[in-house]
Every structure is written in C-alpha cells, then in structure tokens.
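Visitor: Kindly generate the corresponding structure for this input.
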Amino acid sequence: MEPLISQIPIHRNSAQHKWVSCCSFCTFHRWIPILTWLPKYNFRWLQMDIIAGVTVGLTTVPQALAYAEVAGLPVQYGLYSAFMGGFMYCVLGTSKDVTLGPTAIMSLLCAFYIGGDPVYAVLLSFLCGLIQVSLALLRLGFLLDFISYPVIKGFTSAAAVTIGFGQIKSILGLKNIPHQFFLQVYYTFQKIPEARLGDVVLGVSCMLLLIVLMWMKSTLPPLSEEHTTHVRVAQKIVWSAATVRNALVVVGATVMVFSLESADQHYFTLTGKTSKGLPPFRPPAFSEITPNGTIVSFSDIVLDLGGGLAIIPLMGLLESIAISKAFGSQNNYRIDPNQEFFAIGITNIIGSFVSAYPVTGSFGRTAVNSQTGVCTPAGGVITGVIVLLSLAYLMPVFYYIPKASLAAVIICAVTPFVDYHQVIELWRVRKLDLLPFMVTFLVSLWEIQYGIVAGILVSGAMLLYHEARPKIKVTDHGFLLMELDSGLSFPATEHLSHVIYNNALQVSPPRSVVLNCQHVSRIDFTVVNELRNLLKQFRLQNVTLIFSGLKNSLLEVLNAADLPQLQHTESVEAAFESLLGHTHND
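Guide: All right, here's what the predicted structure looks like:
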C-alpha cells in the first residue's frame, strides 16, 4: 500500500509542499530520533546500556557535586543538573555516546554571570535552552563555524588552568580567596601559611590516587587469546576501578571523614549542609526578592546576565557538537548538528524546571560511556536514575564529603585540557594561527568570557584581511596578465583597483590588461561599480581591459550592470589573440 503522503498532489514550489514536508513521517523521525533505533532494541543492547549507564552514573555523581562548587552553587545543584540530560537526550539525541550534564567549562562560565545565585542559574538555563532551540529551528548551526580551532583550544586551555588553580584553595583549606584568576594566584600564595594540614594531606593523597589509577588504566595491555582467565579478570578489575576512580576516591574520603567526625576529630573542610530529596518540578523564577527586600525584576536579571546569554548557549553547543562529532567519527556514525542543538536546548529548558543550571556534553563521561560499550542513548536513562537515587537517599551523606577530595577530582578532570602538544603543532603547521590561540588564552585568564570574544575577533580580522587582500599574480607579456586566486567582494575593491592603477595606468606608456577571472566565483555591486570606473580610465588612456574565464553567473551580473565597452573571452589565449590582433591593426 502506498503511503498516504504520496497520494496528496504537491506543487514542488508551493507553500503546501513545504507544509506537508514539515509534517511528513520522515521529518517526524528526524526530530524524534528514538523512533529510529527503539524498534530494533534488543536484550544485548539493554545489557550493554545498563553496564555503561551504571559506570557513567558512578562517575557523574562526584563530578556533578564538584562542578557545582566551580559554578559557585550549593553542591546539590550539580545533581539537579545531572539527570535530566539522560532522559531528554535518549529521546532527542543523535549520538549513542554523548552524555549531557554539568561540565567544568560551562560551570566556570556560569560562575562569572550568576554570582552564586541559584535563581540566576536556573533562569539562565531556561533562557539558554530557548536560544539553542531557536538556533535549531532556524538552522543556524553554521554560526559555530566562525569559531576557529585555535580559539577553541585557547579557551579550553585557559579554562582548565583557571578551574584547576581555582581548586588549590580547597586543597589547602583556604577561605576568602577572590574569583579573578590573577588575584586568586596572588592571595593563594599569600595565604599558604594559613593552610590546613588535614586538607593538604587528604587533597594530595586523593590526587595521587587518581593519577595512579589513570596511569594504570592507560598502561593496560590489550587482551589476547593467550591470556589466562585470571589475567583477564584482574585486568577487568583494574579497568573498572580506574573508570569509576572519582567515585572510589570521594566515597573513600567521605567514609574516613565520617569516622573521624563521629569521634569528634575535625581535621577537614566539609561540603556542609545540603537540601534533602528531589528538587520540586516547577517553572524557573522570573524575578527575585533579595534578603534586604529589594525586588529584582526579569529585565534586571537579563541585564545582569548580559553577554552570558550569547556566550554560554554558543559554547554549550560548541562543546557538545565537537564531542559528538569526535565520537561519531570514532565509532562510524554521523550526527545531525541541528538536532543536537534541539536536544541540548530542550534539555536546558526542561532542566530549568528541576532547578538545573546550563548543561552540555561532557568529554570525560562521554569517553567512559563509549569505552564501556554503550549501544544506544538509553544508557543515559540509567545514569539519570542513579543520580535521582543519590538525590533521594544519599543527600545527608554529602554533608561529610571533604572539599579537598572534590577539588582533587576537578583538577584531575581538567588537566588533560591543557594540551601543550597543540601549541607545538600550531607552531609547526602555521605559526600565524598561534595569534588567536594566544590572544584567547591570555584574555581568558583575565576574564574567561572576554577571551572567547577576543579570539573570535582576531580570527575574524585574519579572515577579513585575506578577503580584502586577495593574491593577484602579475606577469608581463607585452601587456599585463593579472590572475586572481579567489572571489571578489567589496573589501577587495580598493586593493584590486590599486594594483591595476599602479601597474597599468600610472606607467608610461599605459598598458593593456587581461584580468584572468577563472578562479572568481562571486562578485558584488561595489566591485562592479569600481570596474565601471576602471573601464572608463582604460578608455581615456586608449588601452584595453579584457576579462577572461568569466563564469556565466558573473557574466550575467556584468551584463546586467551594462558596463560600457565590456570585453570578455573564454580563455587567456583568446584574450592574447585579441590584443595581438588589435596591436597589429594599429
């Protein structure tokens, strides 16, 4: 039986066709990707998804608590932000590996705009989600293409340095350290004599244990048929322990601290009191009453968030898209960027109803998810359930989590983002690309949000410079042959005119020119207007300007402009013959 949609007469260019296309079954599948893989779901996939979901869940809980600290929020807000992504992405996501939740970089960005205020954080999540969904519906994913790789690496490196050093205060047990990076460095070193010995010993011990477990995992040899069962089991135990190392370290530290606190021994700085139970499901607050009774309106909050409403949604999308593309390439599948925008946006909108702050894809947890053998996005549902169980039953225990252990988790999580190998590669491949990298990195150390903007501006200036100064190769054949290597647009007009005037019209005697446009694919009105002036000058000087290799689209534009005495040939050779014939006739 033919599908119903094929029985409807459609005019290809009509609004009716567009409406039917938008409402088609295929389009519905594209917007709800779970409909594509769920009918094929089987028991083996379920087994692998449960194993991966549990493993990622044990990694997510301690990281979520730690990242809430980075964002300047009570630790429970990390868990509030960590479960909705698993449920929503299962339905809307196009990558089997990606896990959505709080990340170090997004937490740091949020910290600059929310000022530790949960109302600001939750409303920011809602507004970010609206912006991201709008970008998806308008199919504006190409905007991320204007953020170059050096800018991304400069930003992530600076964020890792800022986040990592920001946790030194917790390792040392220091208080009242400013958030600004350079002030943070100064006051941290100034207050080293005030460090608490218990926090230092515990923090350094946790870091060493995490490093050892990471090293053990990275040095595990690949298994082969020659290995005995005991070797296989031992290697699996080591791999599993290293994979959930964050949970092991935090749980171990918490148990030790709880036993000491029960014996009235207070050596460590604790996380402290947290809210009990699951967050209420309610819309985000659009205004706030401060402790002194002042009402902060929605418009005031939006003004306070300022540039964060542009930077945070875009960086969230960029981080997640980069991760999903990387793992899609590694595991041989493709993602739909606009659908990813939609999934992240909906997650942030719904997440704001459970007191979440903005989330995005996590590289570390996605790597764990992939390595554990996840088969579908359903693994995220298992992770979400584990976070919900932690919220429901473990919140009183979180009081005893030492801040030094969470700081150790954060430092070890962000260290890999400081990738000096990329600096060496940029220097080796193209030294000029170190400029946006270094500008982004250095400015981000001052203010992380300005670093991104500065890097984009520098990259844009470099791009515009090449647009405004296309290479023009000039050779002498008795007359001049000028070859353009790219398109012509209005920034290049002055440069083209300058080259032609200096080489052909301001010499004695004036010289004819063949302008080879074989590689030119676009032209605009400013260029056409300048060509009109050039043709007039050539005519007054009694020399010729011939265009060769014009594409039909360019020829149509020039003909529409009705340029006086426009001469063009299909090839450079034909232009040469025309000029030589003109010379002989003279």
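
Visitor: contacts and neighbour counts: CA atoms only from here.
Guide: Will do.

Visitor: Which parts of the stretch 301-450 of the chain are helices?
Guide: 308-330, 337-351, 363-371, 379-393, 395-398, 403-414, 420-429, 434-446, 448-468 (DSSP state H, counting those that start in this stretch).

Visitor: Which one of these lies nearest to residue 525?
Guide: helix 448-468 (15.3 Å; Cα to Cα).

Visitor: for that closest one, packing partners?
Guide: Using 3 or more Cα pairs under 8 Å, 6 or more residues apart in numbering; DSSP states H and E, the elements in contact with helix 448-468 are helix 149-166, helix 434-446.

Visitor: could I get those as a markdown table with distance to residue 357 and mean neighbour count?
Guide: Listed next are these as a markdown table, based on distance: least, Cα to Cα, whole Å; neighbours: other Cα atoms under 10 Å:
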| stretch | distance to residue 357 | mean neighbour count |
| --- | --- | --- |
| helix 149-166 | 18 | 24 |
| helix 434-446 | 22 | 23 |
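
Visitor: and residue 417, which of those is closest to it?
Guide: That would be helix 149-166 among the helices and strands packed on helix 448-468, by Cα to Cα, at 5.6 Å.

Visitor: going on from the closest one, what's the next piece of helix or strand?
Guide: As assigned by DSSP states H and E, the chain's next helix or strand after helix 149-166 is helix 168-172.

Visitor: Run the chain-centre distance for that next one.
Guide: The chain centroid and the centroid of helix 168-172 are separated by 29 Å under Cα atoms, centre = their mean, to the nearest Å.

Visitor: again with stretch 563-582
Guide: Worked out by Cα atoms, centre = their mean, stretch 563-582 lies 50 Å from the chain centre.

Visitor: likewise stretch 230-237?
Guide: Offset of stretch 230-237 from its chain centre (Cα atoms, centre = their mean): 37 Å.

Visitor: and this one, so I can compare the two:
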Amino acid sequence: MYFAHDVYATLLPVLNLAIPEDPGTIMWSVRVRLTTCCSYRTLQAWFPILTWLPRYRLSWLQMDLIAGLTVGLTTVPQALAYAEVAGLPVQYGLYSAFMGGFIYTVLGTSKDVTLGPTAIMSLLCASYVGGDPIRAVILTLLCGTIQTSMALLRMGFLLDFISYPVIKGFTCAAAVTIGFGQVKNVLGLKNIPQGFFLELYYTFYRIPEARIGDVVLGLLCLGVLVMLTWMKRTLKPRSEQGTTMARVAHSLVWSTATVRNALVVVVASLVAFSWSAFGSPVFTITGKTSQGLPPFRVPRFSETTPNGTVISFGEIVRDFGAGLAVIPFMGLLESIAIAKAFASQNDYRIDANQELFAIGLTNVMGSFVSAYPVTGSFGRTAVNSQTGVCTPAGGLVTGVIVLLSLAFLMPAFYYIPKASLAAVIICAVAPMVDYSVVQKLWRIRKLDLVPFLTTFLLSFWEVQYGIVGGVVVSGLMLLYNIARPHIKVSDHGVLVMELDSGLSFPSTEYLSRMLYTQALQDSPPRSVVLDCHHVNTIDYTVVNELRDLSQQFKLQKVGLIFSGLQPSVLEVLLAADLPGLRHTDCVEAALTILSSITASD
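Guide: The predicted model follows:
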C-alpha cells in the first residue's frame, strides 16, 4: 500500500546503501516523509473517488443514473435563467453547468452536492463584469485560483469569521434583488437600468408599457410552478403496501413536480413557437444563441473595446477590486454550508478544505470552457439527495445531459420565452427569503439583528457593501466582547473578581479601571482576589498593566492574589517576573491568606 516505501527499499540496495534504522538520521526522516506523502491514504484524501469507487455496487448505478438525469433536467433551465441574472448570453449558463459534475466526482467529499451556476453567484457576477463574457471568464479563473490556493494552504477556517446573521441577511437581500429583477421580464419590459432602486422605480413607472402576452405567460408559469412545488411538499412518502396503480401515480406526481422547471420551460417554448409559426409573436423570447460545445482554450487576458482600445489584464483585475475577495468567499461559503447541511442530514462527514479544492479546481477548469464562477446549488443538491443519489458519480450524468443540450438543443432555446425563465428564477429564490429568521434572532439574541439588518439593507445598495458591512459590524461586536470581558464582583471581606474569558490587550484598560474603581479608590483600599480559572490566554500588554497594578496595590498596602491560574497563563506570568506575584489554586486559599494578613496587621 505504501508506494514510496517500496521504491525507497528497492533503490537503496541498488545504490549499495543500507536502510537506516536510527530514527534520528536524515535518511530516516526522508523515508518517513515520502511514505506519508505518497501513501494510499494520502491519495484517498486528495482524490476521494478512490474511497468509494473500489466498493461501488451495481445497485448504486441505477440510483446515480436516475438522480443525475433528474438533476440534469433541473440544471438546464436553471442555467439558462441564471445566465440572464448574470447579464450574460444564455449559453454561458450551460457553459458553467457541466464542468462541476466531472471535477466533483473525482474530488468531492459529499455524495449530494452539485456544482454549477446559482442565483447568488450570478448576481455577484453581474455586479462586477457588467455583462462582459471575457471579464466573466477571467473572473472565474482568478476566483478558482484564489479558492484552490486557500485549500492548499488550509485556510478554510477564514470562513468561520462570517456569522450566521450576515449570511442570512445577504441571502434574504439577494433573493429580493434577484426576484424583483425578474419582474421586468414577466412584464416584457426592456432597457430597465441596473441597480435595485433604479429597477424598482422604472419597473413601476413603465408598467403601462407591459406586454400582455408576457404578463399572461409569466403568471401562468408562476402559478404552475407554485402548484407543483406545493404538490411535492405535501406529497406523502410512497407506501410499498399500496396498489400498483397508487405507486405509479405517486411516482408520476413526484417526477412531474421534481422536473417542473424543465416541464414549464418546454411547454412555454412550444407555445411561443406555435404563436411565432402563425405569424403572431406576442412573447419576448431568448433569441439566437451560439450552437455547439464551447471550445477548450486558455482564457483571454485582455480585451479590445469597440473603439479599438486594448484593456490590459492588470486594468481588468483592478476593476474587479473587492470582487476578488467577495466572490471567492461567497462561493466557498455557499458550497460548504450546503455540503455540511446534507452531510449532517444523511449521516456522513465532509472535508471542508477538500471541498475548497474541488470548487476551486472546478472554477479554474471552467474558465477554459468559458464558464462564469460557480458554487454549490442548494436547490439542485436537494433534488439530488431526495432522488436517492449514492455517490458523486451522479454528477457525471448531469454533466453529460448539459453537454448534449449544448450540442443538439441550442436551436430550440431560441424560442424560450424570457417570462418563463423569469418564473423559474422567482420560484427558485423565493424560499431564500426567510422571514422567520428575524423572529428567531429577536427571541434568542436581539443584538444579532444589528449585523443582519446592516447586511440586508446595504446589500440593496451594492451586494459587496452588504457583506463587508455585516462582517465589519460582527467583528466590532466580537471585539467589544473581548475588550469588555464580564467581571463578576463579590464581597467576602475582600473583593473577589471572577473573569469569564481570556485577557488580551483590548481588555487592558477596562480591567485596570475596574480594579482602580472597585478596590484602590475605595476608602479604605481593599484587597482583591482575581479568580482566573476561566482565563486561558494572556498577552504582554495585560502583563505589563498587571505589573503596574501590583505596584499600586503594594503602595496602598493591600493585597492582589491570583487564583486558579491555568498552567499556560501561570507560565507567562512567571516568565514576566512580576514583583510580589502571589497565586493560589483556589479562591478559598487566597481568602485565607488575605485574612491572615489582615489579622496580623
């Protein structure tokens, strides 16, 4: 199993070298490192397919095929719709939808997750590329490179600094922004300015210009999608004891509701084609799209404007600005959150850094086929899980379906009404508007509403400002808790001050003020026992302040004793050589010492 070990053992006799047995030698160290790095277990960690493929069962193949087919029929219409959200030609949605299935099959650690275009990533992409396909592809490459680098450096922990209220505030605002952004397509309005507030104003202002055909079709599509969604949600589990007819009916309803997006888009396209064939084009349709598979090529690193000006790669990167931080982070956050949720639901574990590697490499390779940034899709992952997928191999089937659509069905996409795609998007993002989260935050911890509302409101201005604003507010709240640790004061003849957290430099002034006001400025001054059994960290700034405080207590002829110091904290205080440092294992012992000192005085 240990390839490096075998090679090493084979080469040494040939080179007339003895295998070192002393663990202290350099050769032994090299041998151990090679054995560890190239072991089969390490290969399994980097390529999780090696874990499940050797034990793959034929019964799994049927479930993976069904799941892949179902997800594929969901992916195609959603990819076309999300390309509209990103402001790109619809074929770019399909260009972005197949690479994830192939890469994730080899590198992914979740059997359920599907990678591809999503509503949130499409909205973020629209904010930074302005509908320019060349910039979208460059952004994909840069995002993938950043994400892959983070995975190799094991930097997934950075995602822990984005709190739940910030995530929910952003997703709610993004859902409202995306959903309302599609109202213009339902109404058949054109040339509506970008930006939520401008869209809001001009959409209502131009309602009299709405096309009746688009309005009717859009509302019908919305009604059908809502009805099918409700049917699937209320459908009871199939009973094996029921009649054959009942089981068939159950499967038919479930299948129809699952592929509802594809069904609605196909029927709407047939309606639009029929009206156009009779010379009555009453719907706004997608129009001409590029046919065939995207060429596999290195992304272009510059672009030429219509007036002949060449924009360099450096200028494009500068234009992206904060997007190079926001988009990779949100892509990772969305994908890992989905993977963790379904891993918990289906009782298995994921490797967060490996997930980063999978999504990063998907974006890097996707840039070679003209994809825009992708991440994990909650809706399609849910479909994948509910259909009973057994391994990530279901993604292969989904990828093949997307490729077949690109190769043979692009001419048929000409007649897809924009109103039907808008209905698909609105129904997809509607569940993201979680009204109950406000009630939960109010009930559990009202202060968490501050980052939530900050993120929610700022996201309507610019999505990146919402995320950054929410993270900053959450960070300030976290720093405030560090700078103002809770200190419980009790009187036992002397003051006992119990600290509930670590001591670091932001809390120095607060701790010093508490000791001065509660003990040294009292008349007469009082001795203090600092109960530190909860304190597990301390830094130089705090130690330096404690040195001054010890001197002040000595001048006032009162005592300062530390109680319950953990070994790591005690080690720091001893290394600082504080004059007159006194410490005990418990508060009672400290009180006894101070009582005896007071009695002797």
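
Visitor: Next, format the helices and strands packed on helix 448-468 of the first structure as TSV and append distance to residue 376 of the first structure.
Guide: Formatted as TSV, those follow (distance: least, Cα to Cα, whole Å):
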stretch	distance to residue 376 of the first structure
helix 149-166	28
helix 434-446	36
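
Visitor: Of those helices, which is nearest residue 404 of the first structure?
Guide: Nearest to residue 404 of the first structure among those is helix 149-166 (12.0 Å), distances taken as Cα to Cα.

Visitor: ok, which stretches of the second structure are strands?
Guide: For the second structure, the strands defined by DSSP state E occupy 115-116, 303-304, 310-311, 375-376, 487-491, 495-499, 528-531, 560-563, 583-584.

Visitor: Redo those strands as a markdown table? Include distance to residue 236 of the second structure and mean neighbour count.
Guide: Formatted as a markdown table, those follow (distance: least, Cα to Cα, whole Å; neighbours: other Cα under 10 Å):
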| stretch | distance to residue 236 of the second structure | mean neighbour count |
| --- | --- | --- |
| strand 115-116 | 29 | 29 |
| strand 303-304 | 54 | 14 |
| strand 310-311 | 57 | 12 |
| strand 375-376 | 28 | 27 |
| strand 487-491 | 54 | 13 |
| strand 495-499 | 54 | 20 |
| strand 528-531 | 58 | 26 |
| strand 560-563 | 61 | 23 |
| strand 583-584 | 64 | 18 |
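
Visitor: follow-up on the earlier one: including distance to residue 38 of the first structure, could the helices of the stretch 301-450 of the first structure go into JSON lines?
Guide: Formatted as JSON lines, these follow (distance: least, Cα to Cα, whole Å):
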{"stretch": "helix 308-330", "distance to residue 38 of the first structure": "19"}
{"stretch": "helix 337-351", "distance to residue 38 of the first structure": "17"}
{"stretch": "helix 363-371", "distance to residue 38 of the first structure": "19"}
{"stretch": "helix 379-393", "distance to residue 38 of the first structure": "13"}
{"stretch": "helix 395-398", "distance to residue 38 of the first structure": "34"}
{"stretch": "helix 403-414", "distance to residue 38 of the first structure": "33"}
{"stretch": "helix 420-429", "distance to residue 38 of the first structure": "40"}
{"stretch": "helix 434-446", "distance to residue 38 of the first structure": "43"}
{"stretch": "helix 448-468", "distance to residue 38 of the first structure": "39"}
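
Visitor: now for those helices, which one comes closest to residue 116 of the first structure?
Guide: helix 308-330 (14.4 Å).

Visitor: and the closest one, which stretch of the second structure?
Guide: Counting by TM-score structural alignment, helix 308-330 of the first structure falls onto residues 323-345 of the second structure.

Visitor: next one: that stretch to chain centre, how far?
Guide: On Cα atoms, centre = their mean, the centre of stretch 323-345 of the second structure falls 2 Å from the chain's centre.

Visitor: same check, this time on stretch 160-175 of the first structure
Guide: Using Cα atoms, centre = their mean, the offset of stretch 160-175 of the first structure from its chain centre is 24 Å.

Visitor: Please tell me which residues of the second structure that stretch aligns onto.
Guide: Counting by TM-score structural alignment, stretch 160-175 of the first structure corresponds to 175-190 in the second structure.

Visitor: Now the terminal residues of the matching stretch, how far apart.
Guide: 21 Å (Cα to Cα, to the nearest Å).

Visitor: Contacts for it next, please.
Guide: Applying Cα atoms under 8 Å, 6 or more residues apart in numbering, the set of residues contacting stretch 175-190 of the second structure from outside is 85, 119-120, 123, 192, 196, 199-200, 203, 206-207, 209-212, 214-215, 217-219, 283-284, 418-420, 422-423, 425-426, 429-430, 432-433, 460.

Visitor: any idea what residue 546 of the second structure aligns with in the first structure?
Guide: Aligned partner of residue 546 of the second structure by TM-score structural alignment: residue 531.

Visitor: For residue 194 of the first structure, see how far away that match is.
Guide: On the measure of Cα to Cα, residue 531 of the first structure and residue 194 of the first structure end up 73 Å apart.
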